[in-house]
Structures are given as C-alpha cells and as structure tokens.
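Visitor: what's the 3D shape of this:
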Amino acid sequence: MLRYLPPAVIALALVGCATTTTRSGNLAIAELADANGRPIGTAALSRRGNETLINLSVAGTPGAVHGLHLHAVGKCEAPFASAGPHLNPGGHQHGKDNPMGSHLGDLPNVTIGQNGVGTASASLGTNDAAIDAALFDADGSAIVLHAAADDYRTDPSGNSGARIACGVLTRS
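Guide: Below is the predicted model:
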C-alpha cells in the first residue's frame, strides 16, 4: 500500500541523504614528495560520521620510524621550512605525552619497513568546523614527514629532525 508523504518530509529525507553522501569519501588529498620532487606517498583526509580521519601511504622512503605532522602553511618548497610550524590553532604545546599538549598537527609516527613502505592512520577529532577552519584557511596546510621519530613530548617538534617529504592538502 502506497502512502502519501508531504513534500516537506520528502525534502527532509533528500537533505539527509545528501548530507550522508558528502560526509563520505575524501575531504582532502596531499601528494607527498621528497626534497628532489620525487613522489613518495599520499595522505587522504576523510570523514566517518563526525570524525575526521587521516590516512597515509608511503613508498620509497628510508626504512625507519618517522615523525609525521600537519603544518600550518600549504607550501612545500624543499627543505620544507615553507610549510611553517605545526598546525596549532589552539596554541598548545607539542605531543600526546606532553602534559601541556597536544595540538592538531600532532600525528602518530609512521614506521617505514626496510622495503620502503609504510602506512599510518589517525583521528583529528570530531569538531568538523574547527578542523576545516584550521586546515583550509587562507594559506592552507601541509603534511610533513620528518627524518626521525617523534618523541611525543618535546616542544615544538618532538625532536623529529629534518623535514624529508611534504605534501599540500588540497580539498577533494
């Protein structure tokens, strides 16, 4: 038996479907390159429900544990100082193990195997509006791979060493 649905109910149902559709898939992509401009990986931002996620895949990088951070400027000119400091809209200190930390730019270390391949995933949190405002401000943002592991404590960069690869986050 078919029932009559008022146009307002149909419109609300369609808006709900559109919202669900836009909250899946990639929010932004970054193609990481080393200081010689050689592509070494991809980072993708996506949303799952209210959560903003980042997923990184790297290939062709020295096998080691590397620090990984979001940086405040969407510019990647070697040696990548152009990416600015870590993305820190709340003015916090660095590191998940720092009693005064952490900030939005803090990401987990990525372990690159001896075959040069590695992946990392992390949640940036659930405050979509604040995350989007920080990531997609006038000068954008970048993701940077560092030469050494992040100690998750030392301000401002976790003793993670030189910046060895960088990618600008671009909305999908």
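Visitor: going forward, measure contacts between C-alpha atoms and count neighbours the same way
Guide: Noted.
Visitor: which residues sit in contact with the residue lying closest to residue 154 once chain neighbours are set aside?
Guide: In space, and not counting its chain neighbours, residue 154 is closest to residue 94: 6.4 Å by Cα to Cα, 6 or more residues apart in numbering. Residue 94 sits next to 100-103, 106, 152-158 when contact means Cα atoms under 8 Å, 6 or more residues apart in numbering.
Visitor: do you know how far residue 94 is from residue 87?
Guide: In this view, residue 94 and residue 87 are 10 Å apart by Cα to Cα, to the nearest Å.
Visitor: what touches both of those two?
Guide: Here residue 94 and residue 87 have residue 103 as joint contacts, going by Cα under 8 Å, 6+ apart.
Visitor: the longest helix out of those in the chain: what's the following helix or strand?
Guide: Ordering each helix of the chain by length in residues (DSSP state H) puts helix 7-22 first. From helix 7-22 onward toward the C-terminus, using DSSP states H and E, the following helix or strand is strand 26-34.
Visitor: what is the burial count for the nearest residue to residue 35 once chain neighbours are set aside?
Guide: Nearest residue to residue 35, sequence neighbours excluded (Cα to Cα, 6+ apart): residue 78, at 5.0 Å. Using other Cα atoms under 10 Å, residue 78 is surrounded by 17 other residues.
Visitor: want to put them side by side, so please do this one too:
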Amino acid sequence: MRVVWIGALVSLLMITGCGEKRSPLESALYNQEGDRIGSVTLTEQSDGVEVKVQAEGLEAGPHGIHIHEFPKCEGPDFKSAGNHFNPTKKKHGLLNQKGAHVGDLPNLDVESSGSAKAKLMISGATLKDGQTSLLRKEGTSLVIHSEPDDGMSQPAGDSGDRVACAEITLNSDKDKASDPTDLNEKQKE
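Guide: Sure, this is the predicted structure:
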C-alpha cells in the first residue's frame, strides 16, 4: 500500500510541474527607460489565461497590447521580445477571419491621467505545458505599443512603437514591489 501512495505522489508531482507555481503569475511592467510602471498578473482559467494589467505613465488613449514570443524586455525598443506569440500559425488580428495570433489582445484603454487598469482574456492560451503555453521554452512577454491595434494589419496591427514590456517566466515575480507608486516612493528615499 505504501508503494502505491509513493507512486501516486511522484505522479502528482510530475503532473503539477514538480511544485512550480504557474498560476497566478505576476510580472513587473517596465517602460523604455527601464522604470517600473506597473504589473501584469496572469491566471489560468478554463477558457484561457486571464491577464490583469495595472500601469501608469502611459499616454492617454487606446494602445495595442500583445503577447510576444520571447521573455526578453531589453529597452528602449523591446525588439528583444520578438514577434507576436503565434504557435498556431494564424494571421494577426482579432478582426481577421484568418486570425488571430494566440498573443493578440483587445486594445488597452489608458485614462487621461496616464493610468490603466484592465482585465483581458487570452483565449486558447495556457500556463500549463503545451503548444499554446505562455511558459513554453523560456517563456514569453507582454508588450504595450504606442498606438491602437487596428485588428487586421499584418503582421502586428499597425500599433506603433513598443513602449512597455513585462517578461512572463516562472521567475518573473522576483521583483515584488506591490505597485508602481510604492516603487517610486522607495526610489525617492
């Protein structure tokens, strides 16, 4: 009986990733100058991954926001994040009949104060293992662009420069400042 319990425990650990915490997963969001401007929290759901974004210091209006293929946020242009996350080889755009990339998201609306708070859903994505896992290989990143995504233009929705980036990895929660204003207060000291 003891052997059966040990076997079941080993199987459970293998299935759950040996204790890796994959959900919820929090990542710091940085601007082009390398300042922390917010956070991104990803939570596994039955129909995809929920993304909560909290940010400040952005220009008011709609901004394209996407998951990109590499977990690298090297400023100031964030080109290190690569292209949109597209493991299913679709066309870009939530309005495209041949789309969308797994990494395509609705635009992020930024208030006149420069702050944004949104809850978005990445349908078909997962934080578990698999083809559409945001944590496959080394991970991915979330990028906010300067302009809105038009939902159709190839390859990226004509959404302009990359202005903010968050790395999505199993270790992305190592920078634990609770919100950007807390971090800013600590930097003034």
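Visitor: so where in the first structure does the longest strand seen in the second structure end up aligned?
Guide: Secondary structure of the second structure per DSSP state E: the longest strand is strand 36-45. Aligning strand 36-45 of the second structure against the first structure (TM-score structural alignment) gives residues 39-48.
Visitor: average distance between that stretch and the second structure?
Guide: On superposition with the second structure, the mean distance recorded for stretch 39-48 of the first structure (mean Cα distance after the TM-score superposition for the first structure) is 1.3 Å.
Visitor: just the element for the most centrally placed residue in the first structure, please.
Guide: Most central in the first structure under Cα atoms, centre = their mean is residue 54, positioned 4.7 Å from the mean C-alpha point. Assigned by DSSP H and E, residue 54 of the first structure belongs to strand 51-59.
Visitor: next SSE after that strand?
Guide: Per DSSP H and E, strand 51-59 of the first structure leads on to strand 64-66 as the next helix or strand towards the C-terminus.
Visitor: what is the helix or strand just after that next one packed up against?
Guide: The helix or strand immediately downstream of strand 64-66 of the first structure is strand 68-71, counting by DSSP H and E. On a contact count with 3 or more Cα pairs under 8 Å, 6 or more residues apart in numbering; DSSP states H and E, strand 68-71 of the first structure meets strand 142-146.
Visitor: switch the cut-off to 10 Å
Guide: In terms of contacts (3 or more Cα pairs under 10 Å, 6 or more residues apart in numbering; DSSP states H and E), strand 68-71 of the first structure is packed against strand 142-146, strand 163-168.
Visitor: does residue 63 of the second structure really touch residue 149, like I thought?
Guide: Yes. Between residue 63 of the second structure and residue 149 a contact is recorded at 6.8 Å, counting by Cα atoms under 10 Å.
Visitor: shared neighbours, the two?
Guide: The overlap between the contact sets of residue 63 of the second structure and residue 149 (Cα atoms under 10 Å, 6 or more residues apart in numbering) consists of 106-108, 159-160.
Visitor: out of these, which is nearest to residue 144 of the second structure?
Guide: Proximity of these to residue 144 of the second structure (Cα to Cα) peaks at residue 108, which lies at 8.1 Å.
Visitor: between the helices and strands packed on strand 68-71 of the first structure, which one is nearest to residue 37 of the first structure?
Guide: For these, proximity to residue 37 of the first structure was assessed by Cα to Cα; strand 163-168 is nearest, at 8.7 Å.
Visitor: return the residues in contact with the closest residue to the residue nearest to the centre of the first structure other than its chain neighbours.
Guide: Counting by Cα to Cα, 6+ apart, residue 54 of the first structure lies nearest to residue 45, which is 4.5 Å off, once chain neighbours are set aside. When contacts are counted by Cα under 10 Å, 6+ apart, residue 45 of the first structure touches 25-30, 52-56, 121-124, 169-172.
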